[in-house]
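Asker: Structure here, sequence nowhere to be found:
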């Protein structure tokens, strides 16, 4: 293993696909040639081969009303039927669909036949409660099987689900319910998190307090409390999930809907202003979900056990916990709790227990494992793993290398994937049996996807140059709009560049760099790019430099106002446990600042660097840089309700002040 990219550029470190892996890989190099020869024909082939169409489509793409796309518009299908019924009819009803584990240790093995029956019954319940095609249903649940059952039941009847992450406050939940005009809320009494019950039903009550919403009923799953007397109850509105299910029939015939029938609304976290309700439709979204899941994760559904660690409240959970895996007939692990509950190593114990073959998780989680030390995963048998994936933010080369060596045993391919809520599915990623992987680089657009890196004028950048990531051609799983706000949709995503040869160009909001081979390296959000004395510096690049130092487990960098340079670099660093004393000694902070200067250049040297025990993170694992910026600039902290632990941010703010 290369311990640091300090002496060797990360882009010069290359790992070829293992020969045995490549020989059996699902995706082969000819995919690129087929897609390049006839891109729309390629997508039509994927849609026909991966999905069941009740009424076949004859038109692949209608881009005449760009940027509003119609993919497979005259085709008809049922999303839930594609994820469930057809596998049972094909003789795979006994295959396990979900291996669910609750944080306290309770577990369920749910086959495709059992999951299909549960979803049919839930679909009948929704219909009995008056939910019709096109109605919106808010889902506010922990990571329990009922969350997936609810999503699929909503999809089965042609309604639209809006899943709200269980870490969001009552105020955030209400804003999403109001914007979507939800008719029904599905929630639970609570969920388990770090040995305690995280209440959910009380947050729903608070969100609906005072009336004024469109919600007619609240379905409540009994999960966390034996004593339901603890719950407030509104007669006529609140209903127990299990009691209502017992009163409806098991049989339900899935009806086909148009390919452009809305499937879900998913709200961006919206740290400021009104959250954006990104909405996706059915046929194109499910096509790209199944295609990317099958090819990027090299899925062999008859023998793999796949685990994406995301919560269904985020788009990764939608696409790579629910729709992609189930459309492909995969067996998936679902876990309710945190990686360190009841003790560090819980994830590794689950991999050993279930024989997980593919693990898909976030760089933040990987860096937290690095901080805890390799001694923990080395206590477990992880030899079943044959592929690792990264999602959610750029992964620094050091974390990528640690992930491959310590978790993957130095043998597994690593797929570093780039995509967004708005893109719906993976857009840029290595193909594990084809691509020679570079630590920290998402590398190349997938076959069928067109991505470019442009300068401020809209011209493509050259090799070894940075710019803005853009998508000049439509793709099947693309967002179809911002719910109820077409003007904001156009202004937010399609106005940055003038039209290209095929029409509007989508601006992703991310910066990127092409290396000497033309491979793509993500630099993070453009609003996470600082302008220091006229120099554009990526926070991700500086964080990567810090983590390449042997003392550093994790780092977060923000730009703070500076009278002299416009903005200055401020860094927050978590030292590795065994190097904490060295980092804290006199001169330790200066050594870390100098390391950044030598790695990137003097202009990137942090003005200030703070050693901290933890970083402020949401329950999805994202670092809240907005709050760190508040602290660095001496402002009152903004909303901290979505943090896993609000005391972490208070401790950091106190340290900065003093």
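Answerer: Done, it's in. Note that the structure is a prediction, hence the values are computed from the model and not measured.

Asker: from here on, contacts and neighbour counts on C-alpha atoms
Answerer: Will do.

Asker: What ranges does the stretch 451-600 of the chain have for its strands?
Answerer: Using DSSP state E, counting those that start in this stretch, the strands of the stretch 451-600 of the chain run over residues 452-454, 465-471, 481-482, 506-514, 520-525, 529-532, 535-538, 552-562, 566-575.

Asker: closest one to residue 223 among those strands?
Answerer: Nearest to residue 223 among the strands of the stretch 451-600 of the chain is strand 481-482 (33.3 Å), distances taken as C-alpha to C-alpha.

Asker: one step back: now distance to residue 333 and mean neighbour count too, for the strands of the stretch 451-600 of the chain, in JSON lines please.
Answerer: Shown next, in JSON lines, are the strands of the stretch 451-600 of the chain (distance: least, C-alpha to C-alpha, whole Å; neighbours: other C-alpha atoms under 10 Å):
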{"stretch": "strand 452-454", "distance to residue 333": "35", "mean neighbour count": "23"}
{"stretch": "strand 465-471", "distance to residue 333": "33", "mean neighbour count": "22"}
{"stretch": "strand 481-482", "distance to residue 333": "32", "mean neighbour count": "23"}
{"stretch": "strand 506-514", "distance to residue 333": "31", "mean neighbour count": "21"}
{"stretch": "strand 520-525", "distance to residue 333": "29", "mean neighbour count": "23"}
{"stretch": "strand 529-532", "distance to residue 333": "36", "mean neighbour count": "20"}
{"stretch": "strand 535-538", "distance to residue 333": "35", "mean neighbour count": "18"}
{"stretch": "strand 552-562", "distance to residue 333": "27", "mean neighbour count": "23"}
{"stretch": "strand 566-575", "distance to residue 333": "30", "mean neighbour count": "22"}
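
Asker: Can you say which of these is nearest to residue 28?
Answerer: Closest of the strands of the stretch 451-600 of the chain to residue 28 is strand 520-525, at 20.4 Å (criterion: C-alpha to C-alpha).

Asker: Other residues contacting that closest one?
Answerer: Contact with strand 520-525 is made by 393-394, 440-444, 509-515, 538-541, as judged by C-alpha atoms under 8 Å, 6 or more residues apart in numbering.

Asker: Turn the strands of the stretch 451-600 of the chain into TSV, columns for distance to residue 139.
Answerer: Formatted as TSV, these follow (distance: least, C-alpha to C-alpha, whole Å):
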stretch	distance to residue 139
strand 452-454	36
strand 465-471	31
strand 481-482	19
strand 506-514	27
strand 520-525	29
strand 529-532	35
strand 535-538	36
strand 552-562	32
strand 566-575	35
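
Asker: Check it against this one:
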């Protein structure tokens, strides 16, 4: 353990007001906050600022207008374009003028249903400039899901584009938007559409529709609006995440705590400062995209890469390494699923050997649990430290990680690391609220009050927010299961419902997944708990074979043998489906609940977030065929 990390963590827990007061000096305040924290008002009460000013204007004012702010790289369209901070300021100012001309003002909500293009970033920052609250909805969401978010956020305006491009698929957005607006109860006054050079020409014949470029031209002579002063506690954005009832939860992010926390994380976790190049290979529709494509890199004056493509097939498994090398990326952040996809297509890392990793120093993984085998493969092939870390949409920035700039490079494959300063994972508790023994699985909780930048409410649903603290008073219930080992490493093994009870034995399917992933020939896998008349529940595995595996039966047998060998007969894993693909969201998370329903014979609704809607039917056929044998 480095002394710098140890001191930072102790100070953040024992002297949080002083610690976060020091951190707040990295942000430009219009009115400095009276203090760091107030239980009723949250972080930095009395302070005012503007997040767009902090991301753009201040860097230009400091003489860094010529530095690249945004590097747009789109292998699906063959376009690479770089915007300096001065150019970004101009583009954001033009969009802000467009929005202001349509009456958008402080506190108004604006929904963005847009792909991974620069205009999406411009629009997010323009909303922040005006003090408006943006709600980015992942492009390609089904109309009903978009309608739910429109009804909850009640926006005055919706911004969209003619299409999104996902690999080889082009998704026209305007028909989806039109259907969503037909389904929504809330009536959006205006829809502004950006017509892309690639893809279909969108229909904007409705009276409420406006063309982006036409509106931009009409407001070109309007002065760019100055950054609007907002309170630290005022919302910057609403980001919807799936709710257990089917109703999306609108996570509200404030301006002040968000800016401070993200700036601190860039400097101390990712070791990124002014002029460095950072790439988070995610989508702006997810929290990683909000935090680490748009806001955090720009807050510290770094260059951020906006990538429109896939890890494979655009055009090949060398896409990641080629992009890292092209832009001089110092720190790279992606999801384990993406690395598994690359490994599946290029198990010997031929493209990586040929292209290299350029100036990259560290690779971070998050979004789902990174199995040790995937981390080991990537470290071996890249020669770089690979750091798994953990956080959630609700948290907004990492809670578990190795803080690289604080000299803490400790890592253990299978663990998400140690608590980041500001977070206290004091205990892992069981269902009765009692601490469990070191190394035993239970519910992972974080002590309240939570760090700056973490949500303090849900949009239109504060009661739903409070439920997160109801089960274990004084603690935030993360909804994840895990354990803390004897060295203090925190292991996040999966959601709490991934702890299954097999004939009275509590077993972690995440632990089984770790074993399954280490079996030679397995590209990726998932283990879920299925209902069983005798044992209550039993584990069932689904695995995707690596390229070159000839015998599915041999792989099936190897998986069963490996779990039995490491966990014993108590694991009761007897069924393993070798399948072409696993059901995943577009952000790469495996839809384990869908797998559970398929195995249990329950009705399956295709979730709107699914990447390939054909996968569930394929899996259902496999499971039924197995049942008939």
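Answerer: That came in fine, so what should we check first? The shown structure was predicted, so the numbers you read here are calculated from the model rather than taken from an experiment.

Asker: Of the strands of the stretch 451-600 of the first structure, which is nearest residue 416 of the first structure?
Answerer: Closest among the strands of the stretch 451-600 of the first structure, using C-alpha to C-alpha: strand 520-525, at 10.1 Å.

Asker: Aligned to residue 55 of the first structure, what sits in the second structure?
Answerer: Superposed on the second structure with TM-score structural alignment, residue 55 of the first structure falls opposite residue 31.

Asker: whoops, residue 246 of the first structure was the one
Answerer: Checking TM-score structural alignment: residue 246 of the first structure goes with residue 217.

Asker: looking at this, its match is in a helix?
Answerer: Yes. Under DSSP: H, G, I helix; E, B strand; the rest coil, residue 217 of the second structure sits within a helix.

Asker: how near is it to residue 178 of the second structure?
Answerer: Distance, residue 217 of the second structure to residue 178 of the second structure, by C-alpha to C-alpha, to the nearest Å: 25 Å.

Asker: Looking at those two, which one has more neighbours?
Answerer: residue 178 (16 against 12; other C-alpha atoms under 10 Å).

Asker: The first structure: which residue goes with the more buried one?
Answerer: So, by TM-score structural alignment, residue 178 of the second structure is matched to residue 205.

Asker: Look up which helix or strand its match falls in, please.
Answerer: helix 201-208 (DSSP states H and E).

Asker: roughly how far out does that helix sit from the chain middle?
Answerer: For helix 201-208 of the first structure, the separation from the chain centroid amounts to 26 Å (computed by C-alpha atoms, centre = their mean, to the nearest Å).

Asker: again, but for stretch 249-261 of the second structure
Answerer: For stretch 249-261 of the second structure, the separation from the chain centroid amounts to 15 Å (computed by C-alpha atoms, centre = their mean).

Asker: do stretch 250-263 of the first structure as well
Answerer: 25 Å.

Asker: how about the strands in the stretch 51-200 of the second structure?
Answerer: Ranges of strands within the stretch 51-200 of the second structure are 68-74, 79-84, 109-113, 133-136, 157-161, 163-166, 169-172, 190-194, based on DSSP E, counting those that start in this stretch.

Asker: buried stuff in stretch 337-355 of the second structure?
Answerer: Applying a neighbour-count criterion of 16 or more other C-alpha atoms under 10 Å, one finds 337-347, 349, 351-352, 355 buried in stretch 337-355 of the second structure.

Asker: same question, stretch 536-548 of the first structure
Answerer: For stretch 536-548 of the first structure, burial by neighbour count (16+ other C-alpha under 10 Å) applies to 537-548.

Asker: Verify the stated contact: residue 638 of the first structure with residue 627.
Answerer: Yes. Between residue 638 of the first structure and residue 627 there is a contact at 6.4 Å, judged by C-alpha atoms under 8 Å.

Asker: neighbour count winner among those two?
Answerer: Taking other C-alpha under 10 Å, residue 638 of the first structure and residue 627 do not tie; residue 627 has more neighbours (23 against 13).

Asker: Number of residues surrounding the aligned residue in the first structure for residue 98 of the second structure?
Answerer: Under the alignment (TM-score structural alignment), residue 98 of the second structure pairs with residue 125 of the first structure. By the criterion of other C-alpha under 10 Å, residue 125 of the first structure has 21 neighbours.

Asker: residues contacting residue 125 of the first structure?
Answerer: So residue 125 of the first structure contacts 244-245, 248 (C-alpha under 8 Å, 6+ apart).

Asker: Against residue 433 of the first structure, how distant is it?
Answerer: Remark: distance between residue 125 of the first structure and residue 433 of the first structure (C-alpha to C-alpha) = 44 Å.

Asker: again with residue 454 of the first structure
Answerer: For residue 454 of the first structure relative to residue 433 of the first structure (C-alpha to C-alpha), the value is 29 Å.

Asker: go on, residue 19 of the first structure?
Answerer: Counting by C-alpha to C-alpha - residue 19 of the first structure and residue 433 of the first structure are separated by 8 Å.

Asker: what about those two, which has more around it?
Answerer: Neighbour totals were compared for residue 19 of the first structure and residue 433, and residue 433 leads with 26 against 10 (other C-alpha under 10 Å).

Asker: Right, I'll call it a day here.
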